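Q: Give me coordinates for this.
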Amino acid sequence: MKRVFSSVLTSIICALAGSQAALAVTYTLPPAGGRLIGQNQSYIVPDNGKNLESIAAKFNTSILLLLEANNTVDPYLPKPGSEVIIPSQMLLPDTPHEGIVINLAELRLYYYPPGQNRVEVYPIGIGQLGRETPEMVTRVSQKIPNPTWTPTANMRARSLAQGITLPAVVPAGPNNPLGRYALRLEQGGGEYLIHGTNVSRSVGMRVSSGCIRLRAADIKTLFSQTSWGTRVQIVNQPVKFSVEPDGRRYVEIHQPLSTSTADNPQTMPVAINAGFARFIDHPNSDKGQVDRALVRRAGYPVQVNKGASVSPSTALLQNVKRTENKKEISEGALISDSVNSSVQ
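A: Presented below is the predicted three-dimensional model:
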């Protein structure tokens, strides 16, 4: 997912219409030792005149991830009858399966309901360049329904420099930038919130002043399940990798977060820690496949077993749910059927 946008991509995203309401995607946790969850899907674009952002909202994913997986699709008006890959398969971040986990690099929030064998996954918006969301381990210190928004002195000064005078307080309601619900985090003196937004298209982008944004339906769901003291861990893991219990080896590479306007997230170095180095050097890993995934940085899992001969694009299509006759379901088509993904 792009972190520094070209003017063309920025204009595309900003021109897209507001998202539809969406709910979290829930996945069963993998077997012990595994990290792979979900199943990629294929969607047949209906003739309804809606754009790619509406499809992203329907499947509760990021518009930028859809653009990565479908780089020939028109984001303004996808062609009716064409197939769009929904990359809803992923590797869990390398963290405890507890509370709320936010991976900044992939613009996703994971929530592990206590005592349940499942995880809920939400797309998020995070802090923009220069006002980054920090990594931390903290907890929810306050639940705030119908929050008011009080811009900080720095926010007011930055806006004034742009010729915009912010009000001292924005009351609760549909025009409130915090949406209808907010979770205050303990660390940082309560400065950081997980909250809703009145600009749905900002979800899946780096746009906030450091807080974490969710779509309206998503923050409502998350708010209803969390309690005071819920553990929150924020990490920055652009590289995720796993050896599954059946021996399949996966890497999932996201573009690293840019730290300056001069950075190009598609080419800037990706940190390789000792664990990932050992994974790459293992006799069962195909270094060529790993290298291609590191260059592509597509944001979805790629199988890299030696001898599998799977390219990143083929790896995505291998894991798409399909039916033999591709029968359409409702307004679009979720193509479902199992695909042989055995390891050679």
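
Q: hey, let's count contacts and neighbours off CA atoms from now on
A: Will do.

Q: residue ranges of the helices in the stretch 51-200 of the chain, please?
A: Assigned by DSSP state H, counting those that start in this stretch, the stretch 51-200 of the chain shows helices spanning 52-58, 63-69, 153-161.

Q: So which of those helices is nearest Arg322?
A: Nearest to Arg322 among the helices of the stretch 51-200 of the chain is helix 63-69; the distance by Cα to Cα comes to 17.1 Å.

Q: From the contact counts, what lies against that closest one?
A: Packing partners of helix 63-69 (3 or more Cα pairs under 8 Å, 6 or more residues apart in numbering; DSSP states H and E): helix 52-58, strand 83-86.

Q: Name the residues that touch it?
A: Helix 63-69 has contacts (Cα atoms under 8 Å, 6 or more residues apart in numbering) with 1-2, 52-53, 56, 73, 75, 85-87, 204, 298-299.

Q: could I get the helices of the stretch 51-200 of the chain as TSV with distance to Leu183 and mean neighbour count?
A: What follows is the helices of the stretch 51-200 of the chain, written out as TSV (distance: least, Cα to Cα, whole Å; neighbours: other Cα atoms under 10 Å):
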stretch	distance to Leu183	mean neighbour count
helix 52-58	22	22
helix 63-69	25	22
helix 153-161	20	13
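
Q: Give the buried residues for the longest strand seen in the chain.
A: The single longest strand within the chain, with elements called by DSSP state E, is strand 136-145. Neighbour counts over strand 136-145 (16 or more other Cα atoms under 10 Å) mark 138-143 as buried.

Q: want to put them side by side, so please do this one too:
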Amino acid sequence: MKFKRILLSVSLLISSAYAQKHVEYIQPAKGDDVIGEIMYVTPKRHESLVDLTIRYEMGYEELKWANPGINAWMLSDTAPLVLPTQFILPAGKRSGIVSNIPEMRTYYFLKDSDKVYVYPVGVGRMDWKTPLGSWAITRKQENPAWYPPESIRKEHVEMGRGVLPKVVPAGPDNPLGTRVLRLALPSYLLHGTNEQTGIGMRVTHGCMRFYPQHIEHIYEMVPTNTMVTFLNEPVKYGFLGNDLLIEVHPPLEEDELSTAELQNNALALLEKYLEPYPESSVNYDMVKLAAQQQSGIPVIVGQKVASSRSQAPQVSQQADHQSLPVLISTEAETHSAPIYQEKVEQIIHQVPAKEAASITLQPKVNQKVPTNGELIIQQEIRLTPDPATIIVPESVPDEEVLFPEPSSYRFNY
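A: Sure thing, here's the model as predicted:
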């Protein structure tokens, strides 16, 4: 029998309606902590990562974390990218505005509502870091003038960028953009921008920088005296039903945490988080892997078991197959599918035909592959996948196909 080898990957489109925008979410049910769904997009030809962040109003670093190894200056128009649009809500009280510095993301919990709004933000650089704590919004201002402090004016000259005036009037040259939320903390603001390339990066002098449309959006909703909290939480845990999830972002550079230290911190935080659920099942290897990868993608690491008995969480000795819900939007319709936790990949093989069919891929298992329809392979989670190829019989209807260990694939015809 004649065979051909093919490398497999995703080929799908997200509807342009998606860009209308993933800002508003419904708060999860009581006991849950996860909102949103992972999505995918195929870049346009010659599109850069900066172009993509602006088109989908995402943060730059969060896209890099979720898609390691990509060429940021020339994205492939055949290899879809993960959009990290599923989040574990930050720990603590869900009220007011909460900005988590490591993930470069801001949450606004609308008062007397079940809605939460999520925005990527630019945050303070290592040498101009954003302070931690809570402060009230004292003033809202449209079309503000900017009075750069002497320290910033001096830096501007030292960097060879010329002399900043003492006052920059409102307009296209004003880096504060069109809206400002002033805090009880002097000199620290939530503001817009006159350029969009620094969103989701450590580029500010300590302030929170929003996309222009996002600052205008939150500005209209938030009243003065709303509390704004700045957190430093590179590791977050949360429940989705009975599933225990972890979301890990790279720690702040000035914290000087090694991978091993971050893993230890994640385990210590987990122990405290599970105190009300001492019989919960935990895959500690997956916890360590998530802390090593720091993808910013929520991944399942255990199961909640409520109990009044006092004992340590059970350790899962093997990486069980688990899945997370994700949303795949195409021009024609929307599919639900599981997500592959290690590589965060959805694999789509489109076979020209009239009817659609789907199967679930399980590693090292022979599957019947339909010759008609759109074949949607839903890849499941494994802890340590190995590189693999898929061997497909040539021109043999309903032939069994061996799917080895999952990895990154791409179909070539």
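
Q: any residues touching the longest strand of the first structure, and which ones?
A: Residues from elsewhere that reach strand 136-145 of the first structure (Cα under 8 Å, 6+ apart): 180-187, 190, 223, 227-235.

Q: again, only this time at 7 Å
A: 180-187, 228-235 (Cα atoms under 7 Å, 6 or more residues apart in numbering).

Q: can you give me the offset of it from its chain's centre?
A: 21 Å (Cα atoms, centre = their mean, to the nearest Å).

Q: what's the answer for stretch 113-133 of the second structure, then?
A: Computed by Cα atoms, centre = their mean, the separation of stretch 113-133 of the second structure from the middle of its chain amounts to 14 Å.

Q: now do the same end-to-end measure for that stretch.
A: 24 Å (Cα to Cα, to the nearest Å).

Q: Identify the residue range in the first structure corresponding to that stretch.
A: Aligning stretch 113-133 of the second structure against the first structure (TM-score structural alignment) gives residues 116-136.

Q: Could you verify that Leu267 of the second structure is part of a strand?
A: No - counting by DSSP: H, G, I helix; E, B strand; the rest coil, Leu267 of the second structure is not found in a strand; it is helix.

Q: Is the closest residue in space to it that isn't next to it in sequence within a helix or a strand, and which one?
A: Leaving aside its sequence neighbours, Leu267 of the second structure sits nearest to Val287 (Cα to Cα, 6 or more residues apart in numbering; 7.4 Å). Following DSSP states H and E, one finds Val287 of the second structure within helix 284-293.

Q: That helix against the first structure, how far on average?
A: In the superposition against the first structure, helix 284-293 of the second structure averages 0.7 Å from its aligned positions (mean Cα distance after the TM-score superposition for the first structure).

Q: who does that helix touch, helix- and strand-wise?
A: helix 259-273 (3 or more Cα pairs under 7 Å, 6 or more residues apart in numbering; DSSP states H and E).

Q: Just the buried positions in the helix it packs on, please.
A: Buried-residue list, helix 259-273 of the second structure, by 16+ other Cα under 10 Å: 259, 262-263, 265-267, 270.

Q: If we only consider the buried residues of strand 136-145 of the first structure, which is nearest to Thr259 of the first structure?
A: The nearest member of these to Thr259 of the first structure, counting by Cα to Cα, is Thr138 at 23.6 Å.

Q: mind checking how far the closest one is from Val232 of the first structure?
A: Using Cα to Cα, Thr138 of the first structure is found at 5 Å from Val232 of the first structure.

Q: ok, which stretches of the stretch 51-200 of the first structure are strands?
A: 83-86, 90-91, 99-103, 108-112, 118-123, 126-127, 136-145, 181-185, 193-195 (DSSP state E, counting those that start in this stretch).

Q: As TSV, those strands with distance to Cys211 of the first structure would be great.
A: Output for those, formatted as TSV (distance: least, Cα to Cα, whole Å):
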stretch	distance to Cys211 of the first structure
strand 83-86	27
strand 90-91	24
strand 99-103	12
strand 108-112	13
strand 118-123	14
strand 126-127	6
strand 136-145	13
strand 181-185	10
strand 193-195	5
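
Q: for the ones you listed, which one sits closest to Gln303 of the first structure?
A: Among the strands of the stretch 51-200 of the first structure, strand 90-91 sits nearest to Gln303 of the first structure (Cα to Cα), with 11.5 Å.

Q: Would you check the span in the second structure matched by the closest one?
A: Going by TM-score structural alignment: strand 90-91 of the first structure matches residues 87-88.

Q: centre of the chain versus the matching stretch, how much separation?
A: 8 Å.

Q: Comparing it with the first structure, how large is the average distance?
A: Mean deviation of stretch 87-88 of the second structure relative to the first structure after superposition (mean Cα distance after the TM-score superposition for the first structure): 0.5 Å.

Q: list the contacts for the spatially most central residue of the second structure?
A: Most central in the second structure under Cα atoms, centre = their mean is Pro84, positioned 2.9 Å from the mean C-alpha point. For Pro84 of the second structure, the contacting residues are 38-39, 63, 66, 297, by Cα under 7 Å, 6+ apart.

Q: same thing but at 10 Å, please
A: Residues in contact with Pro84 of the second structure, defined by Cα atoms under 10 Å, 6 or more residues apart in numbering, are 36-40, 58-59, 62-67, 295-298, 344.

Q: re earlier: in the contacts of strand 136-145 of the first structure, find the pair that's most separated.
A: Arg180 and Val235 (25.7 Å).

Q: Settle it for me: which of the two has more neighbours?
A: Counted by other Cα atoms under 10 Å, Arg180 of the first structure and Val235 do not tie: Arg180 has more neighbours, with 24 against 19.

Q: who's in contact with that one?
A: 144-148, 172-174, 195-198, 216-217, 219-220, 223 are the contacts of Arg180 of the first structure under Cα under 10 Å, 6+ apart.

Q: The residue lying closest to Arg125 of the second structure once chain neighbours are set aside and Arg209 of the second structure, how far apart?
A: Closest residue to Arg125 of the second structure apart from its sequence neighbours, by Cα to Cα, 6+ apart: Arg202 at 4.7 Å. Per Cα to Cα, Arg202 of the second structure is found 10 Å from Arg209 of the second structure.

Q: Kindly report the same for Lys236 of the second structure.
A: Taken as Cα to Cα, the span from Lys236 of the second structure to Arg209 of the second structure is 23 Å.
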